[in-house]
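Participant: Based on what follows, work out the 3D shape:
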Amino acid sequence: MPQHHPPKTPAETAAPTTRVDSAIRAITDYIHGEGLKVGDRLPSEAAFAESLGVSRTVVREAFKSLSAMRIIEMRAGRRAQVCGFDGTVIALSLTHALRTEQINPPQMWDARRAVEMRTVALAAMRRTDAEATALVDLVARMRDSIDDPARMTEQDIAFHVAIAQASRNPLFPVLIASLTSAIRETNPMVWRHRRDEDTRREVVEAHAAIAQAIADGDPEAACAALAAHFDLASRALVTAGFN
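Facilitator: A predicted model of the protein is given here:
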């Protein structure tokens, strides 16, 4: 008679954990357990290899993976150190998703709108005089770059990240930098459909209205100006064929 075996548990059917995976967890546990901060150095690869009972090759691969995830930073001739929090990995992942059509530009803009409605309100309440001046300066640079889509795009990104920084929540600049990085993909195509100078200046003036509301310390006006800006951008995306 055929033997009946009980079904395997999820743990039994899961892919086996590799030594590199285990080393990655051990290294991150060490960072957190020792209370290491940004810039603090880690023990050497040799030290980790000895304490974990694995080869230096395993630890080296774990270090490379952690470096790619921006958890540690590796430099030639120096011990690895704890990396600062940034949006590099998120931005790469979002750009990949956009290029492989797992998400589309309107979906990205919708996510940005949801997050930035909060950042612009906080910026209006918390910005410093220097930050308000910096936003106005960025708008002036955008005016000077009206016929240069590449420069305009970089200043556009800088403008929205600066607003997020003025919110005083360190998570927002990372999220906004990650979400806005995708406009490097779409802006050149959208900008081609803004053929006349008046249409292009309309975009700059939308940013000017946001900057002014933040400088005035008026969160309601800042949210209204941002909403108008995103409405303008959404229509441009449709015109450019992004549905």
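Participant: can we go C-alpha only for contacts and neighbour counts from here?
Facilitator: Noted.
Participant: nearest residue to residue 225 other than its sequence neighbours?
Facilitator: residue 210 (5.2 Å; C-alpha to C-alpha, 6 or more residues apart in numbering).
Participant: Which other helices and strands does the helix or strand encompassing the one you found contact?
Facilitator: Per DSSP states H and E, residue 210 falls inside helix 197-215. Helix 197-215 sits against helix 105-126, helix 129-144, helix 219-239, with contacts defined as 3 or more C-alpha pairs under 8 Å, 6 or more residues apart in numbering; DSSP states H and E.
Participant: How far does it sit from its chain's centre?
Facilitator: Offset of helix 197-215 from its chain centre (C-alpha atoms, centre = their mean, to the nearest Å): 24 Å.
Participant: To compare against the first, here's the next sequence to fold:
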Amino acid sequence: MGEFDLITRYFKRPAVRSPLGVGDDCALLAPAPGMQLAVSCDMLVEGRHFLSTVDPVRLGHKALAVNLSDLAACGAKPLAFTLALALPGVDEPWLEGFGRQRDRAAKGFESARARMEQPTPRVALGLALRGIASSAVDVSDGLIGDLGHILASSGVGATLDADAATALIAVEAPSLSTEILRTCALSGGDDYELVFTAAPSARAAVEQAGEDSATCVTRIGRIEADAGLRIVDAAGAPVSQRFGSFDHFV
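Facilitator: The predicted model follows:
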């Protein structure tokens, strides 16, 4: 049984105090008329979300960033955060670093590791897309899987341009093969970018939202009535390569 099958079987139930259902990035609570609180609680587990040798500064950054990313997908403005921390013992130098944040450079593997451990939650873009995006989710388990949640919840399908999705990675890593680039872009997780949908008539507004938030926004496909996800290349030819996404229990 996969992660999302487990959620559907044991935890999916009608929402009582929130307009969103189980499986959405945040719960929406209404503490008073005209007010909504978006609440997120994402866990990080050693061996799954970070390496045992992680720099505690980077882990502190990521622990907050992954939850801010959920808020970004809901177009919510961050207000406060709580921290749940499980430790095998007290390591004061480690804790001092965990509670502090700083920027550090790296090359090659270290560059990829820094991107994994210090993601940038797209809060500004999420806010700029209010009233423009018709759906949004942050990409944490892989583009294919997270886009699939949007399609399943909406009862629609899509055609995805694999080459458009890999364009930015190709610039940063020109030596990688097309197959590896596509695997990284479509199946790789821990991106914490936003994948969202909007009407064709909102294209100019989407571009403006990207400019206003200083975020690169790329059109990578289109929503269609026919169910399922169809992956094509820049010429529109079907891509035969198989892609998956992260699942905690598979």
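Participant: For the two chains, what TM-score is obtained?
Facilitator: Aligned and superposed, the two chains score 0.26 in TM-score terms (TM-score structural alignment, normalised by the length of the first structure); 111 aligned residues with a C-alpha RMSD of 6.3 Å.
Participant: picking up where we left off before, got a markdown table for the helices and strands packed on helix 197-215 of the first structure, with mean neighbour count and distance to residue 33 of the first structure too?
Facilitator: Formatted as a markdown table, those follow (neighbours: other C-alpha atoms under 10 Å; distance: least, C-alpha to C-alpha, whole Å):
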| stretch | mean neighbour count | distance to residue 33 of the first structure |
| --- | --- | --- |
| helix 105-126 | 19 | 33 |
| helix 129-144 | 17 | 37 |
| helix 219-239 | 18 | 41 |
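Participant: Make JSON lines out of the ones you listed and add distance to residue 19 of the first structure.
Facilitator: Below are those laid out as JSON lines (distance: least, C-alpha to C-alpha, whole Å):
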{"stretch": "helix 105-126", "distance to residue 19 of the first structure": "37"}
{"stretch": "helix 129-144", "distance to residue 19 of the first structure": "48"}
{"stretch": "helix 219-239", "distance to residue 19 of the first structure": "47"}
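Participant: The ones you listed: which one's closest to residue 48 of the first structure?
Facilitator: Smallest distance to residue 48 of the first structure across those (C-alpha to C-alpha): 40.4 Å, for helix 105-126.
Participant: neighbours around residue 150 of the second structure, how many?
Facilitator: Neighbours of residue 150 of the second structure under the rule other C-alpha atoms under 10 Å: 19.
Participant: scratch that, residue 214 of the first structure is what I was asking about
Facilitator: 31.
Participant: Quick check: the nearest residue to it once chain neighbours are set aside vs residue 142 of the first structure, distance?
Facilitator: What sits nearest to residue 214 of the first structure in space, not counting adjacent residues and going by C-alpha to C-alpha, 6+ apart, is residue 124, at 4.2 Å. Per C-alpha to C-alpha, to the nearest Å, residue 124 of the first structure is found 21 Å from residue 142 of the first structure.
Participant: Just give me the neighbour total for residue 205 of the second structure.
Facilitator: Using other C-alpha under 10 Å: residue 205 of the second structure sits among 17 other residues.
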